[in-house]
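> fold the following, please.
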Amino acid sequence: MAGATNITWHDSAITKKERREQNGHQSFILWFTGLSGSGKSTVANAVAKALFDRQIRNYVLDGDNIRFGLNKNLGFSEEDRKENIRRIGEVAKLFVDAGQVVLTAFISPFQEDRNQVRQLVEDNEFIEVYVKCPLEECEKRDPKGLYQKARKGEIRQFTGIDSPYEEPAAPELVVETNLHSVEECVDQVIAYLEERKFI
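Coordinates of the predicted model:
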């Protein structure tokens, strides 16, 4: 894919710092990664509600929802998955610049891709949250019936079955949804953010 030419970056008249001051809080990415069915979207949305209740402006970017619009032209090949995450990273960076907290819920199976998103933003603006859940438990849950289809060969290149998931090498946070309730996972995330003065 060729890059655009004849373009010039225009600096905003309002800085990230000024937007943060107006909002009254820091801005950063909470990047939820994990297998399909691990509970990424559930936990991310519950954390978003907890932040909203504290007057912290935030928005959730969810894997399926993004594929209805921004990334509807992408499939699930390794190349398309990488492009999917690249685009999400760029959008998440805009939210951080706007002074908001952005929560992303994507399988994002490749460490390299998650690292590239981390490199888009400044230090302390990317928090990787590994939503850890054994494959067997995710298959039992199978909320969308995708594992069943993958096992039958109806879905190809499905993460955890015939496409790899690379566990985060050094995530800021690990929440284990097979061991803890959604509420406990939310408390864990909020406690982490409080301890490190993100909120």
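> could you use CA atoms for every contact and neighbour count after this?
Fine.
> can you give me the helices for this protein?
With DSSP state H as the criterion, the chain has helices at 16-23, 40-53, 63-68, 78-97, 111-120, 135-141, 146-151, 182-195.
> dump those into CSV; add mean neighbour count as well.
Below are the helices of the chain laid out as CSV (neighbours: other Cα atoms under 10 Å):
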stretch, mean neighbour count
helix 16-23, 15
helix 40-53, 19
helix 63-68, 14
helix 78-97, 18
helix 111-120, 16
helix 135-141, 15
helix 146-151, 16
helix 182-195, 16
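> tabulate those helices (TSV), appending distance to residue 29.
As requested, these are exported to TSV (distance: least, Cα to Cα, whole Å):
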stretch	distance to residue 29
helix 16-23	14
helix 40-53	11
helix 63-68	15
helix 78-97	7
helix 111-120	9
helix 135-141	25
helix 146-151	28
helix 182-195	12
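> packing partners of the longest strand along the chain?
Identified as the longest strand of the chain according to DSSP state E is strand 126-132. Other helices and strands packing on strand 126-132, by 3 or more Cα pairs under 8 Å, 6 or more residues apart in numbering; DSSP states H and E, are strand 29-33, strand 173-176.
> out of these, the one nearest residue 51 is which?
strand 29-33 (11.8 Å; Cα to Cα).
> who touches that closest one?
Contacts to strand 29-33, defined as Cα atoms under 8 Å, 6 or more residues apart in numbering, come from residues 40, 44, 92-93, 96, 101-109, 125-131.
> quick check: angle from it to helix 78-97?
Relative orientation of strand 29-33 and helix 78-97, computed by axes from the mean of the first three to the mean of the last three Cα atoms, to 10 degrees: 150 degrees.
> next up, for comparison:
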Amino acid sequence: MNDERVFETDAAPDCGGRIDVTWHRSAVAAADRARLLGQEPVTVWLTGLSGAGKSTIAFELERRLIAQGRLAFVLDGDNVRHGLSRDLGFSPEDRMENIRRAAEVSKLFNDAGLLVVTAFISPYRCDRELARAVIGADRFIEIHLCTDLRVCEERDPKGLYQKVRRGAIGGFTGVSAPYEPPEAPAMRIDTARSTVEESVAEILRKLAPGLQQKRYTS
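Modelled structure (predicted):
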């Protein structure tokens, strides 16, 4: 028999007022996918200056989650700009669009049941609030890597700060463009004081309550 169930709880997203598109609801609820995987899907949104350790922590967190049998995926700021956002620059408007796209992908991955870890500078509060609204406040875990600019510049893993100081790069967050720190993040981690292992362990403790579900066995 054809199962024609529709789950009204999976609400249609805002389509920006367009009248030429229609939202088609799945016959499978997002909660069913979460139970199937035995995890409560969330997006861990890492924000902070370049050099704060976002990518390093994101990929180590992903590795640890996979090792625990969890399905997780990293959306890294640089990686996204190789494909999804390759047409965008670094103006405030382009940064906002970059974050909007990342948030929409995170929402889709969460709907599929995945744990998402993002690594974006995302310097503006309004952009991060946009991401929270797209993903859903109950799924959005904002973590501020609050490492001081001096430490980030000393690390300079990509050589970007050197280029900024030489005038080769303009509009660089924390130096010639603003960074607006979160006012009330779920967590603050200073990677000048915490190792990668300690930082990841702290985040895993935050995620632990949502990783206690039982998977479907049949």
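> tell me which of the helices and strands packed on strand 126-132 of the first structure sits most buried.
strand 29-33 (a mean of 27; mean count of other Cα atoms under 10 Å).
> corresponding residues in the first structure for stretch 96-112 of the second structure?
Aligned by TM-score structural alignment, stretch 96-112 of the second structure corresponds to residues 82-98 of the first structure.
> check the offset of the matching stretch from the chain's centre.
10 Å (Cα atoms, centre = their mean, to the nearest Å).
> one more: stretch 81-92 of the first structure?
For stretch 81-92 of the first structure, the gap between its own C-alpha mean and the chain's C-alpha mean amounts to 10 Å (Cα atoms, centre = their mean).
> which other residues reach it?
29, 71, 74-75, 102, 104, 108, 113-114, 116-117, 120.
> repeat for stretch 67-74 of the first structure
Stretch 67-74 of the first structure is contacted from outside by 66, 80-81, 83-84, using Cα under 8 Å, 6+ apart.
> which of those residues lies closest to residue 136 of the first structure?
Taking the contacts of stretch 67-74 of the first structure together and measuring to residue 136 of the first structure by Cα to Cα, the closest member is residue 81, at 23.4 Å.
> one step back: and of the contacts of stretch 81-92 of the first structure, the nearest to residue 11 of the first structure?
Closest approach to residue 11 of the first structure among the contacts of stretch 81-92 of the first structure (Cα to Cα): residue 120, at 16.6 Å.
> is it true that that closest one touches residue 93?
Yes - taking Cα atoms under 8 Å as the definition, residue 120 of the first structure is a contact partner of residue 93 at 6.9 Å.
> middle-most residue in the second structure, spatially?
residue 118 (2.8 Å; Cα atoms, centre = their mean).
> how long is stretch 107-122 of the second structure end to end?
Terminal residues of stretch 107-122 of the second structure lie 17 Å apart, using Cα to Cα, to the nearest Å.
> chain center to it, what's the gap?
Relative to its chain's centre, stretch 107-122 of the second structure lies at 5 Å (Cα atoms, centre = their mean).
> same check on stretch 116-127 of the second structure?
On Cα atoms, centre = their mean, the centre of stretch 116-127 of the second structure falls 7 Å from that of its chain.
> quick one: closest of the helices of the first structure to residue 7 of the first structure.
Minimum separation from residue 7 of the first structure across the helices of the first structure (Cα to Cα) falls at helix 78-97, 17.1 Å.
> by how much does that closest one deviate from the second structure on average?
Compared with the second structure after fitting, helix 78-97 of the first structure has a mean deviation of 0.6 Å; criterion: mean Cα distance after the TM-score superposition for the first structure.
> now do that helix against helix 16-23, angle only.
Going by the same axes, to 10 degrees, helix 78-97 of the first structure makes 60 degrees with helix 16-23.
> and helix 78-97 of the first structure with strand 126-132, angle?
Using the same axes, to 10 degrees: helix 78-97 of the first structure against strand 126-132 is 130 degrees.
> quick one, helix 78-97 of the first structure and helix 111-120 angle?
Going by the same axes, to 10 degrees, helix 78-97 of the first structure makes 20 degrees with helix 111-120.
> how much space between the counterpart of residue 141 of the second structure in the first structure and residue 101 of the first structure?
Alignment note (TM-score structural alignment): residue 141 of the second structure maps to residue 127 of the first structure. In this view, residue 127 of the first structure and residue 101 of the first structure are 11 Å apart by Cα to Cα.
> thanks a lot, catch you later.
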